[in-house]
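Participant: my questions concern the predicted model and sequence given below.
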Amino acid sequence: MRYLLTLHMNPTLWATLTDDQKTGVYEGHGAFIKLVTDSGEMVETKALAEPADTRTVRVRNGEPTVQTGPFAESDTFLCGYYVVDVETEERAVELAARIPDAQYTAVEVRKVVHEG
């Protein structure tokens, strides 16, 4: 079963972390990637740009409009994700808890129900 593990960033909280804590997060991602790659559970991972670099597209009456910025204003934003292929939901949750961001914000676990 494939699961999407989404990472959420809170810039205000991130700014309060020490340089050592930030380095720990970065190095923790390297360790996590090695863990899920070595176990054969890694499908893919991506880091995403900040919301200021986002373009939100809506089509109304057949006409597209483009807005600079995210779909919704929020204190947190989606900053990246992992897709893992695991035997159980429990394993997906176990892996999510090993992502260093979980110490400071949240990692959401969602089952992938369709792939194109």
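Facilitator: Nice, thanks for sending it over.

Participant: going forward, measure contacts and count neighbours with C-alpha atoms only.
Facilitator: Fine.

Participant: what about the strands in the protein?
Facilitator: Using DSSP state E, the strands found in the chain span residues 2-9, 42-47, 55-60, 63-68, 77-85, 107-111.

Participant: how many degrees apart are whichever helix in the chain runs longest and strand 77-85 in direction?
Facilitator: With secondary structure taken from DSSP state H, the chain has its longest helix at helix 19-38. Helix 19-38 runs at 30 degrees relative to strand 77-85, counting by axes from the mean of the first three to the mean of the last three Cα atoms, to 10 degrees.

Participant: most tightly packed of the strands of the chain?
Facilitator: Stretch with highest mean neighbour count among those: strand 2-9 (a mean of 21; mean count of other Cα atoms under 10 Å).

Participant: my read: Val86 touches Val93, true?
Facilitator: No: in this structure, Val86 is not within contact of Val93 by Cα atoms under 8 Å, at 10.2 Å.

Participant: second structure for comparison follows:
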Amino acid sequence: MKYMLLIYSNPESWASLSAEQREGLSRAHQSLGQELIEKGQFVSGAGLADPITTRTVQVHDETMSVTDGPYAEAKEHLAGFYLIECDDVDQAIAYAARMPDAEYVAVEVRPVMDMSGLEM
């Protein structure tokens, strides 16, 4: 089963990190990513650009509107993701808990739907 590990951040928590802590985050992601690759569980992953570059698209009554910024009005923003293949949700949760970002804001674990039958 595929799971999306959604990494959340916020400007305050990022700004409060020292250069050493930021380097530690990077090293931890590299290590975890390498482990997932070696185990054949890594599908995809990426960091996301600053939320200021986000555009939110909505369509109401066939009229499209585009607004700047993320849709959710919150301090936290989606900062990146891992798409991984796991045996079960507990294994996905264990990987999410090892992500350094879980210490600072949060990592969300979501099953990916199988689009062939729209089932998880």
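Facilitator: Yes, it's here. Being a predicted model, the structure only gives us computed values, none of them experimental.

Participant: sorry, back to before: is it possible to get JSON lines of the strands of the first structure that adds distance to Tyr26 of the first structure?
Facilitator: Supplementary listing: those in JSON lines, determined by distance: least, Cα to Cα, whole Å:
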{"stretch": "strand 2-9", "distance to Tyr26 of the first structure": "13"}
{"stretch": "strand 42-47", "distance to Tyr26 of the first structure": "12"}
{"stretch": "strand 55-60", "distance to Tyr26 of the first structure": "27"}
{"stretch": "strand 63-68", "distance to Tyr26 of the first structure": "28"}
{"stretch": "strand 77-85", "distance to Tyr26 of the first structure": "13"}
{"stretch": "strand 107-111", "distance to Tyr26 of the first structure": "15"}
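
Participant: out of the ones you listed, which gets nearest to Leu35 of the first structure?
Facilitator: strand 42-47 (8.7 Å; Cα to Cα).

Participant: how far out from the middle of the chain is the closest one?
Facilitator: 9 Å (Cα atoms, centre = their mean, to the nearest Å).

Participant: quick check: that strand compared with the second structure, mean distance?
Facilitator: For strand 42-47 of the first structure, the mean distance from the matching residues in the second structure following superposition reads 0.9 Å, by mean Cα distance after the TM-score superposition for the first structure.

Participant: show me what that strand is packed against.
Facilitator: Applying 3 or more Cα pairs under 8 Å, 6 or more residues apart in numbering; DSSP states H and E, we find strand 42-47 of the first structure packed against strand 77-85.

Participant: which other residues reach the strand it packs on?
Facilitator: 1-10, 36, 41-51, 92 (Cα atoms under 8 Å, 6 or more residues apart in numbering).

Participant: run the chain-centre distance for that strand.
Facilitator: 3 Å.

Participant: try stretch 63-75 of the second structure
Facilitator: Counting by Cα atoms, centre = their mean, stretch 63-75 of the second structure comes out at 19 Å from the chain centroid.

Participant: returning to that earlier point: buried sites along the longest helix of the first structure?
Facilitator: Lys22, Val25, Gly28, His29, Phe32, Ile33, Val36 (16 or more other Cα atoms under 10 Å).
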